[in-house]
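[1] Predicted model and sequence follow; I will ask about them next.
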Amino acid sequence: MTTLDFYLSRLFLLRFLLILVAGSFFILTLDMMEVSNDIAGIEADSELQATLQYALHRFPSFLSQLLPIATLLAALLTLAEMQRHRELVSLWNSGLSPIRIMRALLPVGCLLAVLQFTLDDQVLPETTVQLREWSIGEFGETEQLAGADGKVWLRSGNDYLRIPEESLGAERLDNITLFRRDERGLLYERLDAQSAQKTTNGWLLREVTRLGEAQTTAEKLPVYLWDGQIDPEGLRLLARPPRELSMSQLAGLVSSKSYGQRSPQVYKTWMNARITQSLTPILLIFLAVAWGQDYRRTGTLTRLMIGGVAIGFTFFVINGTSIALSEVGTMPSWMGAWAPFTAMACLIGFLVVRREASEPIQIRTEHSSSGNAA
């Protein structure tokens, strides 16, 4: 790492950490004031300990949400500070290209990308589980999978399973009804079981009442082995928003076709979004550098900041809208996550190329002087 790389990285990281940590603590304070009554219900030795436990589990979610915003603001503030001291003008006039500055900040961007992925894929799935167990604030609102009768319908291959909602995620299912269908989708067997236990080969149903397609009376069976694939851990994930799931959990729900509860399109979209969101800090750093080169000879810091923030937040809005549209099947899952990211990358490339192309080509000529010898 050269002296310039270290200097740019240090300026950026100082502002990034200040914005990220201060902003997260500020939002956390407001959030704790709002849910203070719910925090008091946490089982702990003291109220202070309950508050600290909640803050420890809630803080990572704010870090994850503010990290892209802090990256954009820190990059713009770094360039604005250098512009104010005419450091940026000196760098531009010395022939330093925007691509060179992007390369200098790329290691920091990669570090933030790893941090973003770690928060979203490893930390949040763990912390939100505890928050939902406490049922505090927005985490107390769990999606209802059951109908008015309290039953949940699940799908495994061609078969449909009806179980009580309280059995979701349990290793043993009670009072279940299984409807078996053939390859044409026609019902050929109904099974009512008092309980079902997961085994290595499927589910072992006990005290079964079986009614076949050609039967007029029900048949009583002590046990029945059903080869369906219903994972108890996967059932727990159905009621959680996709953002709170890790990549492996999302992939598991995609492979099981989300047990018929939700379109696999939703989880495919978030698998792609997890990748693009992790790469977003790098993209935003490049955006600030590409946008800042338009102000290499001027001191219009206000326009630099407002313009960069406007472009960045427009990207956030379009990206969120695109993911939402992809979740409902309006566009392919990969397109909902990658289209805004690709469009922003193209805009950054355009800003860099446009400025380079608009610079006049300067040809240096050497002038020699000759004199007559006396």
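    The structure has been received and is ready for your questions.
[2] going forward, measure contacts between C-alpha atoms and count neighbours the same way
    OK.
[3] show me what contacts the spatially most central residue of the chain?
    By Cα atoms, centre = their mean, the mean C-alpha position of the chain lies nearest to Arg274, the distance being 4.4 Å. Neighbouring residues of Arg274 by Cα atoms under 8 Å, 6 or more residues apart in numbering: Phe117, Asp120, Asp121, Met247.
[4] quick check, nearest of those residues to Leu17?
    Nearest to Leu17 out of these is Phe117 (Cα to Cα; 17.3 Å).
[5] pretty sure the closest one is in a helix, no?
    Yes. Per DSSP: H, G, I helix; E, B strand; the rest coil, Phe117 lies within a helix segment.
[6] Might you report the residue contacts of the residue nearest to it when sequence neighbours are not counted?
    Nearest residue to Phe117, sequence neighbours excluded (Cα to Cα, 6 or more residues apart in numbering): Ser278, at 5.1 Å. Contact analysis of Ser278 by Cα under 8 Å, 6+ apart lists Ala113, Val114, Gln116, Phe117.
[7] Below is structure B, check it against A:
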Amino acid sequence: MKIIYRYLLKELIQPFLFGVFAFTSIFVGTDVLISLAKMMSKYGVPLLTTIKLFFLSLPQIVVWTFPMSMLLATLLSFGRLSGDSEITALKAGGISFIRLVTPVLIVGLLVSGLSIYFSNNLVPASMNIYEDTVWKLKHGKARPKTQKNLRISPVDNKTKKLDYVLTADKFDGNTQTLKGVTWQDYDNGNLVMIIQAKRAEWLEEKWIFMDGIIYTITQDGQVPQTRFNKFNMTENLNRTPEQISRNQKEPEEMTISELREHIDLMEEEGRNVNSLKVSYYQRYAIPFACFIFALLGAPLGLKPNRSGSSIGLGLSIIVIFIYYTIMTVGGSLGEAGTIPAWLGAWMQNIIFTIVGISLLYKASR
């Protein structure tokens, strides 16, 4: 690695770490600590449990602060170099501004990848444990993995008509059992069979209906009945207990692949999944802002009058406010279906990328 690149990276790392600490402290002080203090006073949460909840809330906050910190670090480092005329000296030595920005953009891309990794692994795991712990504190027992009045009604991809309807009085995620089960099977939109069973159990990777009756509806209107003790539903019901219990999770508690699978299942049932799709695309859009802010921050930090730390911090707050305002508007439009969900999630990135490239072009001339 060339000396100038090592020098630039050294200038970048310190303000980046400062930004992570500073922005994390703001989120913690204005949200996390207040919530934990309320829980301590209301539910008598032990100190060790409070500390555990504190650390469990950090991964989500750190993912939020990475883009902000990248912007602050780029503004401060290039502002300092510009204010001390080092950028001018480097240009005089034959080093173009594009070459100076390249290592910063690479770092921004690497931080974006790290953010996606955190968002897909650490955040869902910590959020699950956090929600389970809070539920136990509030209700005095573990969070139930049950769902009452379950209904699944996917649409056949070929005919675009109702495929089947599964209803159950209760789903128990702990025992992987459905109780009070009714199955209605459709062929090209026409009801052809009804199965009623007292329960259904997940055994050897398949659903087994127990103690029930099969009603076969013939073309002449007759409904012969067949009783059974066990009936294998392998070819009919393709939902695993994990897929069924996932309905109770928030998007933040799912990995990216789990959220994608959940969206597909909800779409099969004809449900509105715009909100889930926006959350899915934001899993990539928000981390990618690290790269975009590096692209934007480098030319913004060139002005000598912006070289001060306080000016750089203030400018970064303004840019971040505009970014998240556009993200909120875009997300709302995506959830409402006014624009595609992917565009609603990526709108702020598209706008800031265009602005960043324009500023970079002007700065390199």
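    Nice, I can see it. Quick caveat: nothing in here was measured; it's all calculated off a predicted structure.
[8] re earlier: ok, the residue nearest to Phe117 of the first structure to Pro98 of the first structure distance?
    23 Å (Cα to Cα, to the nearest Å).
[9] cool, Pro264 of the first structure as well?
    Pro264 of the first structure sits 41 Å away from Pro98 of the first structure, going by Cα to Cα.
[10] what residue of the second structure takes the place of Leu221 of the first structure?
    Counting by TM-score structural alignment, Leu221 of the first structure corresponds to Phe228 in the second structure.
[11] What is the burial count for that match?
    Neighbours of Phe228 of the second structure under the rule other Cα atoms under 10 Å: 12.
[12] would you say it is within a strand?
    Yes. Counting by three-state DSSP, Phe228 of the second structure is part of a strand.
[13] Looks like it contacts Ile208 (just checking).
    No. Phe228 of the second structure is beyond contact range of Ile208, at 11.1 Å (criterion: Cα atoms under 8 Å).
[14] just to revisit the earlier point, aligned to the residue nearest to the centre of the first structure, what sits in the second structure?
    Checking TM-score structural alignment: Arg274 of the first structure goes with Arg283.
[15] Surely that match forms part of a strand?
    No. Judged by three-state DSSP, Arg283 of the second structure forms no part of a strand; its state is helix.
[16] Could you measure from it over to Leu114 of the second structure?
    Taken as Cα to Cα, the span from Arg283 of the second structure to Leu114 of the second structure is 12 Å.
[17] go on, Phe97 of the second structure?
    Separation of Phe97 of the second structure from Leu114 of the second structure (Cα to Cα) stands at 26 Å.
[18] of these two, who's got more company?
    A count of neighbours by other Cα under 10 Å puts Phe97 above the other of Phe97 of the second structure and Leu114, at 19 against 16.
[19] What's the more buried one aligned with over in the first structure?
    For Phe97 of the second structure, the aligned residue in the first structure is Pro98 (criterion: TM-score structural alignment).
[20] tell me the contacts of that match?
    Contact analysis of Pro98 of the first structure by Cα under 8 Å, 6+ apart lists Val289, Ala290, Gln293, Val352.
[21] where does the last one fall, helix, sheet strand or coil?
    Which is Val352 of the first structure. Each residue gets one of three states, and Val352 of the first structure gets helix by three-state DSSP.
[22] which residue in the second structure lines up with it?
    Here Val352 of the first structure is matched to Leu360 in the second structure, going by TM-score structural alignment.
[23] leaving aside the residues next to it on the chain, what's closest to that match?
    Pro299 (5.6 Å).
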